[in-house]
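Student: Sequence and predicted structure are below.
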Amino acid sequence: MNTNINNIKIFSNLDDCTLKKIYQASDLKKFKKNDLLFAEKEKLKYIYLLVEGVVALYKPNKTDNGKKVLFILGPGEILNELIFDNEPTPLSCEFLTNGKILRVPKTFLNELMKNNFTLCTSIITSLISRQKRMIHQMKTSSPSITVDRQLAFKLWKLAKDFGKSTNEGTEINFDLSITYLAEILGNKRETISRQVKVLVNNSLINLHKKRFIIKDSEKLLEYFKTENKN
């Protein structure tokens, strides 16, 4: 069976016969860094599943042409489960790296779900997991938490999810500008730039050409936790 199918989380518990049906009905698409997969208010005919790369799901901000980044997702994730309600997608999705998408027709997957309890359960589990993640993000970005510690936690989490080991520490394995980091945290670029310098001066992180390196993940997480104990 094609590994593109096997590595998708919502398909991980399906039998080979079902996986073969999905494989035959779907296709694989390649994308480049900064490509837009879909835009807010689009009517989508496909379910998109990330095979390779890193993407961001975000809500465009029309007042300043910016965005509020809600999720950074890696391989194995379903990107648009919200379209099962037949409404236009409320979010946009863009690639932060080169990547590949497995594209499954929505009508096909809907028919498959009618007689496949395991698939239904997997998609419901994905929805619940995404909701829990959103709630946790709200807690870690509370106004009661100083911006430097919000930043510390976000960088720790990104390194945990997308990090690779280097001689300096754990490098977040995609380009991340100060501007984009500000859009993730929902703050001004100038504020985030100052707080990055705070973490650098505390010898917790390094920044080289849009690549963040976490020098010691445990110390960075402790930096975040310390403020919350006060």
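Tutor: Perfect, thanks for sending it. Numbers count the residues shown, from 1 in each chain.
Student: all contacts plus neighbour counts: C-alpha atoms, from now on.
Tutor: Noted.
Student: for the helix or strand containing residue 197, packing partners?
Tutor: Assigned by DSSP states H and E, residue 197 falls within helix 189-201. Helix 189-201 sits against helix 147-162, helix 178-185, strand 205-208, with contacts defined as 3 or more CA pairs under 8 Å, 6 or more residues apart in numbering; DSSP states H and E.
Student: just checking, residue 207 touches residue 213?
Tutor: Yes. Between residue 207 and residue 213 there is a contact under CA atoms under 8 Å: 6.2 Å.
Student: Neighbour count: those two, which is higher?
Tutor: Between residue 207 and residue 213, counted using other CA atoms under 10 Å, the more crowded position is residue 213 (27 against 15).
Student: this is the other structure I want to compare:
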Amino acid sequence: MPELEYLRNIPIFEELPPNDLAAIAEVTIERRYKKNMIIFMEGEPGEGFHYIKSGKVKIVQISQDGREHIINILGPGEVFAEVLLFNRGSYPATSVAIEDSVIGMIKNNDLENVVTENSRIALHIIRVMSKKLIHAQRKIKTLALSDTLSRTAQILVRLSQQYGQPVANGVQIAIDMTRQDLANLVGTTRETVSRVLSSMKKDKVIDFAEQQIIILDEKRLDRYQER
């Protein structure tokens, strides 16, 4: 797919006219990563803005006792390290390819040069980033007020929207994910999330085998979110 088409599928750039997209495409670098390769480490000097052309990436932070906390799992068209836009800080988290991936990257200096010459691009990016900040604030509020069951349901709904594939008995979340991975996303322990999943399975809301989860009843799962 031509670079302009990739960029047009990224929310932060999708509404830009062709000339603006072309200016951004000129400074885009493509990098390829094998499964489990580290893209960047938390604390390293921030190099630039990244987006996924193919594959999947997890964003993680490591606690002082060595435990991994998964912040997000991202797929094609999604962006990461955008916090470094116009900011010369260090990476706030570690990113790891969880399958063979192709990543587009725009270095900070190059993007700054583009927006300096085109205020329309700068204004558009600011608007999109403001929306993302509002979303992040809502997520923090939800985590503070929700119990483990509703948080798990919220994560499953989001993953099904991103990676769901129709199967005979429901929607399968087409991503290999351990119980620990899911627990990290929910913000709880593996034992707790296992109990929640077992309860959902008993209620015939989901089914699971090994690292695959199938949503059997989307309406009831939605109701779990509201608890």
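Tutor: Sure thing, it's come through. None of the values given here were measured: they were computed from a predicted structure.
Student: Do you know the score for how well these two fit?
Tutor: Superposed pair, TM-score by TM-score structural alignment, normalised by the length of structure 2: 0.89. Supporting alignment: 224 aligned residues with a CA RMSD of 2.0 Å.
Student: re the thing from before, what's the average distance of the helix holding residue 197 of structure 1 to structure 2?
Tutor: Aligned to structure 2 and superposed, helix 189-201 of structure 1 gives a mean residue distance of 0.9 Å (mean CA distance after the TM-score superposition for structure 1).
Student: centre of the chain versus that helix, how much separation?
Tutor: Here helix 189-201 of structure 1 shows a centroid-to-chain-centroid distance of 23 Å under the convention CA atoms, centre = their mean, to the nearest Å.
Student: now stretch 52-70 of structure 2
Tutor: Per CA atoms, centre = their mean, the centroid offset for stretch 52-70 of structure 2 relative to its chain is 10 Å.
Student: First-to-last residue distance for that stretch?
Tutor: The first and final residues of stretch 52-70 of structure 2 sit 18 Å from each other (CA to CA, to the nearest Å).
Student: Buried residues in that stretch, which are they?
Tutor: Of the residues in stretch 52-70 of structure 2, 52-61, 69-70 count as buried by neighbour count, 16 or more other CA atoms under 10 Å.
Student: got a list of contacts for that stretch?
Tutor: For stretch 52-70 of structure 2, contacts defined as CA atoms under 8 Å, 6 or more residues apart in numbering pick out 6, 42, 71-79, 93-104, 181, 184-185, 187.
Student: which parts of stretch 141-152 of structure 1 are buried?
Tutor: The neighbour-count check on stretch 141-152 of structure 1 (16+ other CA under 10 Å) flags 141, 145-152 as buried.
Student: Contact partners for the spatially most central residue of structure 2?
Tutor: The centroid of structure 2 falls nearest to residue 74 when counting by CA atoms, centre = their mean (3.2 Å). Residue 74 of structure 2 makes contacts with 52, 56-59, as judged by CA under 8 Å, 6+ apart.
Student: Tell me the one of the residues you listed nearest residue 19 of structure 2?
Tutor: Nearest to residue 19 of structure 2 among the contacts of residue 74 of structure 2 is residue 52, at 21.8 Å by CA to CA.
Student: does the aligned partner of that closest one in structure 1 count as helix, strand or coil?
Tutor: Taking TM-score structural alignment, residue 52 of structure 2 has residue 50 as its aligned residue in structure 1. Following DSSP: H, G, I helix; E, B strand; the rest coil, the label given to residue 50 of structure 1 is strand.
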